[in-house]
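Colleague: this one's sequence-less:
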C-alpha cells in the first residue's frame, strides 16, 4: 500500500521511492576504502603542493576542495570539519592526494619541549567543534 509519495517499509514506515539528493554514503566518497594508505594523525598539517595548485581536474570534487582549502596548512580535523565528512573518510581522500603529490603532509608545529603549540591545539579544537 502506497500513498503516491513512496512505499511503506517495515511496520508502516514511509520509504521514499528515491533517496534524498544530498545523501551520499561516506564509503562512496572513498571508493569503498575505509583505511588510508598511510597514517595521518588528527593534528597532521596538510598543504597543497605546486603540482596540486596547477592541477585543473580531479577524480573527485572532494579532492579539489581539499586542494583549494590547503593553500595554507590545515589539520586533518579542519579538513574533515570543512567538508563535513568523517575523519576516516578525510584521511583516505588526503592519502590519495599525497599519493599523487597534490598535497604534502607534515608534523604540526611543536614547542621546544616537543608538545604541540597552543595555536595548533586551538585550531584542532575549532575543527572538532565544526564536526
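Modeller: Arrived safely. These numbers were taken from a predicted model, which means no experiment stands behind them. Numbers count the residues shown, from 1 in each chain.
Colleague: When you work out contacts or count neighbours from here on, use the C-alpha atoms and nothing else.
Modeller: Fine.
Colleague: From residue 45, how far out is the residue nearest the centre of the chain?
Modeller: Geometric centre of the chain, nearest residue: residue 90, 2.7 Å, by Cα atoms, centre = their mean. Using Cα to Cα, to the nearest Å, residue 90 is found at 13 Å from residue 45.
Colleague: what do these two both touch?
Modeller: residue 76 (Cα atoms under 8 Å, 6 or more residues apart in numbering).
Colleague: sorry, back to before: look up how far residue 25 lies from the residue nearest to the residue nearest to the centre of the chain when sequence neighbours are not counted.
Modeller: Closest residue to residue 90 apart from its sequence neighbours, by Cα to Cα, 6 or more residues apart in numbering: residue 80 at 5.4 Å. Relative to residue 25, residue 80 is positioned 15 Å away (Cα to Cα).
Colleague: For the two, indicate the residue with more neighbours.
Modeller: Using other Cα atoms under 10 Å, the more surrounded residue of residue 80 and residue 25 is residue 80, with 22 against 10.
Colleague: Quick check: that one vs residue 107, distance?
Modeller: 18 Å.
Colleague: what do you get for residue 14?
Modeller: From residue 14 to residue 107 the distance is 49 Å (Cα to Cα).
Colleague: List the buried residues in the strand or helix carrying residue 89.
Modeller: Per DSSP states H and E: residue 89 is located in helix 87-99. Buried residues in helix 87-99, counted by 16 or more other Cα atoms under 10 Å: 87, 88, 89, 90, 91, 92, 93, 94, 95, 96, 97, 98.
Colleague: take a look at this one as well, against the first:
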C-alpha cells in the first residue's frame, strides 16, 4: 500500500485557524473608517440590500450584511467575525458608502452618570 503525499503546504494556511489574512488586506491598507462609529452603534442592513451586486466587496463585507439583517452593534460584529474593531469599522464604512447598511448611533450623553455619583466614587476610592 502506497501512502499519498501530503498536499503542498503554504505559509498563509494554519491548520487550526484556516487561511490567515492580515487585517490591512481586508481594508486595503486603510486604518480609519470614512465615518465615526461608536462601539455600541447598531448596524442594520437596508431592506433589499444585495452585497452580491457589488463584486468588489470582500466575503467579510457580505458576511456583515448577512449578520445585520437584524440590528447588531459594532462590537458584536467584531466578535462574530473575529476581527479587530477598527477593521470592522472600516468595512461597515464601506457598506454605508454603498448604501447597503444604516447605522444607528446612541444618543450622546444618554449614558453619562450624574456628577454627584462620580464625586462619591472618587471620594470612596481616595478613602481606600
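Modeller: Received, thanks. Worth saying up front: this structure is predicted, and the values here are computed from it rather than measured.
Colleague: What would you report as the TM-score here?
Modeller: For this chain pair, the superposition-based TM-score is 0.68 by TM-score structural alignment, normalised by the length of structure 2; 96 aligned residues with a Cα RMSD of 2.0 Å.
Colleague: corresponding residues in structure 2 for the helix holding residue 89 of structure 1?
Modeller: Aligned by TM-score structural alignment, helix 87-99 of structure 1 falls on residues 85-97 of structure 2.
Colleague: Give me the mean deviation of the matching stretch from structure 1.
Modeller: Stretch 85-97 of structure 2 differs from its equivalent in structure 1 by a mean of 0.2 Å after superposition (mean Cα distance after the TM-score superposition for structure 1).
Colleague: What is the subsequent helix or strand relative to the helix holding residue 89 of structure 1?
Modeller: strand 103-106.
Colleague: what comes into contact with that following strand?
Modeller: 44, 45, 46, 47, 48, 49, 52, 67, 70, 94, 97, 98.
Colleague: Show me these that map onto helices.
Modeller: Those of the contacts of strand 103-106 of structure 1 mapping onto helices are 52, 67, 94, 97, 98, per DSSP state H.
Colleague: can you name the two of those that are farthest apart?
Modeller: 52 and 94 (11.9 Å; Cα to Cα).
Colleague: and residue 107 of structure 2, how many neighbours?
Modeller: For residue 107 of structure 2, using other Cα under 10 Å, the count is 8.
Colleague: quick one, what contacts it?
Modeller: Per Cα under 8 Å, 6+ apart, neighbours of residue 107 of structure 2: none.
Colleague: With residue 90 of structure 1 instead?
Modeller: Counting by Cα under 8 Å, 6+ apart, residue 90 of structure 1 touches 76, 79, 80.
Colleague: Give me the distance between it and residue 47 of structure 1.
Modeller: With Cα to Cα as the criterion, residue 90 of structure 1 and residue 47 of structure 1 are 14 Å apart.
Colleague: Then residue 74 of structure 1?
Modeller: In terms of Cα to Cα, residue 74 of structure 1 sits 7 Å off from residue 47 of structure 1.
Colleague: Same check on residue 116 of structure 1?
Modeller: 18 Å.
Colleague: again with residue 19 of structure 1
Modeller: Taken as Cα to Cα, the span from residue 19 of structure 1 to residue 47 of structure 1 is 35 Å.
Colleague: Those two - which one has more neighbours?
Modeller: Set residue 19 of structure 1 next to residue 47 and count neighbours by other Cα under 10 Å: residue 47 wins out with 22 against 9.
Colleague: Contact partners for the more buried one?
Modeller: Going by Cα under 8 Å, 6+ apart, the list of residues near residue 47 of structure 1 reads 67, 70, 71, 72, 73, 74, 103, 104, 105.
Colleague: Enumerate every residue touching the residue mapped onto the second one from structure 2.
Modeller: In structure 2, the residue paired with residue 70 of structure 1 is residue 68, using TM-score structural alignment. Contacts here follow Cα under 8 Å, 6+ apart; on that basis residue 68 of structure 2 touches 43, 44, 45, 101.
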